[in-house]
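Chemist: pasting a predicted model and its sequence here:
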Amino acid sequence: MKVSIYIIAVLLLGSCSSARVTDSWVSEAHKEYKPKKVLLIGLTDNISGRRLFEEQLKKEFTNRGVEAVESYAVFKPTFTNSKQTEEEIENEIKRLSNEGFDTVLISAVKGVDEKVNYSGDNFRVYYNWRQFGPYYYRYQNIYHLEGYYSKYKVYHIEASMFNLKENNDKSLVWIASYDIVDPSEVNTTVTNYVKAIIKSLEEHQLIDGD
């Protein structure tokens, strides 16, 4: 499960889960923005998860006529293996800009919530919920059945697009937040998340449809 968590963190759902967008925003100053060369960053310490996310996202951009490059093919190991200062990061941004990159899309896990789900029978509409007797009868299994409740986790993930040519507080082009519920199968999780990102970018007309 830990591997799945970090892969999603790409930043980084189960086979029957999906990535649900909870919020999205696009800058008024960038409504006509069209990225030409995008650096894709899955912010995770899991190398295989990072590659999977970035490669799938690259395929989607390429299919839409946008050049995209995975971060593992651009960043030197020394850049990702140690914490960088703000000055070092700015120097890296200058290097990227000199190499023709005009856009960065980065994704990271912002938080994880643990939830509890009721595991009993489905709600029965024929019960008279206004009377104590039927209500108690319905829920008394809480005392007697192990596993009456099941725990699951919700991962809050954020994806952001930045204009590298705008070296100021207006460089943020687009940002969106997603909830992924209890992921278990890595490939499906990443695929669903990538599709959700692409859908949002298309809706904001930052990229063309496939």
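Modeler: Cool, the structure landed.
Chemist: please make it C-alpha for all contacts and neighbour counts, starting now.
Modeler: Noted.
Chemist: tell me the first helix or strand C-terminal of the helix or strand harbouring Glu90.
Modeler: Element membership for Glu90 (DSSP states H and E) is helix 86-98. Where DSSP H and E defines the elements, the next helix or strand beyond helix 86-98 is strand 103-118.
Chemist: what's that following strand packed up against?
Modeler: strand 37-42, strand 149-163 (3 or more C-alpha pairs under 8 Å, 6 or more residues apart in numbering; DSSP states H and E).
Chemist: just name the most buried of the ones you listed.
Modeler: Across those, averaging neighbours per residue (mean count of other C-alpha atoms under 10 Å) puts strand 37-42 on top, at a mean of 24.
Chemist: and that one, how far out from the chain middle?
Modeler: The chain centroid and the centroid of strand 37-42 are separated by 14 Å under C-alpha atoms, centre = their mean, to the nearest Å.
Chemist: re the thing from before, out of the helices and strands packed on strand 103-118, which comes closest to Gly111?
Modeler: Nearest to Gly111 among the helices and strands packed on strand 103-118 is strand 149-163; the distance by C-alpha to C-alpha comes to 5.2 Å.
Chemist: the structure to be compared is supplied as follows:
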Amino acid sequence: MKLANTRVIRSLLLAGLALALGACASMRFTSAWRDTSYQGPPLKKIVVIGVSDQVASRRVFEDEFAKALKAAGVDAIPGYSLLPDKPDRSREELQQAVSTVQADGILVTRTLRTERRTDYSPGYVTYGPAFGYNSFWGYYGAMGMGVYAEPGRIYSYDVVTVETNLWPARDGKVLWSALSQTTDPGNTLTVTQELSKLVIDALREGQLIAAPPPK
């Protein structure tokens, strides 16, 4: 019984550690700014552009972000559907594409940096509870089995910093800008889903996009 209790405790501790590490993977803002002088109407049609030399990742990002904007009630167009599949898109190409679809906003996201970090998780010692024994003598004879030690460990992980800017389609300064970070991102789809939710909520709060239509 004592050994079973110890195994249960160990499993719970390891599960808690796994949940804590998994929670670190969520995207979060590290800074955000809005042009408070902008008093114009909410943007209704946005071209989404991901800056990357990886064509597949860029398409997944633009598709998924545009999908999230549409679900929020904002018309959105993935940039690759308007522009050539190349990392460097000229200003003239972008202006022509935005003018053609009559978009009033351009959302641009790029990865600024990826940092490899190392951290240390201290070890711990766990003592099993006294319940589960029929007498003191059973407990006394098994006391040495009630201790479980987990050594400390060193682990490494990536921290990715992403910049997102919202521009008016006409000439003008940036309306909204934010830096966000995520730890050990799994894939482009997951990161885009987390980022789009953060950004859309912030743009809605800043009245840069309209509130969703009533259901």
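Modeler: Done, it's in. Computed from a predicted model, the values in this text were never measured in an experiment.
Chemist: which residues touch the helix holding Glu90 of the first structure?
Modeler: Residues outside helix 86-98 of the first structure that contact it (C-alpha atoms under 8 Å, 6 or more residues apart in numbering) are 164-165.
Chemist: tell me which element the residue of the second structure most remote from its centre falls in.
Modeler: In the second structure, the residue that sits farthest from the middle, by C-alpha atoms, centre = their mean, is Trp137; the gap is 53.8 Å. Under the criterion of DSSP H and E, Trp137 of the second structure resides in helix 136-141.
Chemist: whereabouts in the first structure does that helix align?
Modeler: Aligned using TM-score structural alignment, helix 136-141 of the second structure spans no residues in the first structure.
Chemist: which positions within that helix qualify as buried?
Modeler: Of all the residues in helix 136-141 of the second structure, those buried under the rule 16 or more other C-alpha atoms under 10 Å are Tyr139.
Chemist: just checking, next helix/strand downstream of it?
Modeler: Next element after helix 136-141 of the second structure (DSSP H and E): strand 147-150.
Chemist: pull the residues that contact that next one.
Modeler: 6, 10, 123-128.
Chemist: center of the first structure, which residue is that?
Modeler: Ile157 (4.1 Å).
Chemist: residues contacting the alignment partner in the second structure of that one?
Modeler: In the second structure, the residue matched to Ile157 of the first structure (TM-score structural alignment) is Val162. Val162 of the second structure is in contact with 109-113, 179-181, counting by C-alpha under 8 Å, 6+ apart.
Chemist: excluding its backbone neighbours, what's nearest Val162 of the second structure?
Modeler: Thr111 (4.4 Å; C-alpha to C-alpha, 6 or more residues apart in numbering).
Chemist: list the contacts of the one you found.
Modeler: 51, 160-163 are the contacts of Thr111 of the second structure under C-alpha under 8 Å, 6+ apart.
Chemist: for it, give its distance to Ala72 of the second structure.
Modeler: 24 Å (C-alpha to C-alpha, to the nearest Å).
Chemist: how is whichever residue in the second structure pairs up with Thr22 of the first structure assigned, secondary-structure-wise?
Modeler: Counting by TM-score structural alignment, Thr22 of the first structure lines up with Thr30 in the second structure. Classification of Thr30 of the second structure by DSSP: H, G, I helix; E, B strand; the rest coil places it in strand.
Chemist: state the distance from the match of Ile157 of the first structure to Glu92 of the second structure.
Modeler: 25 Å.
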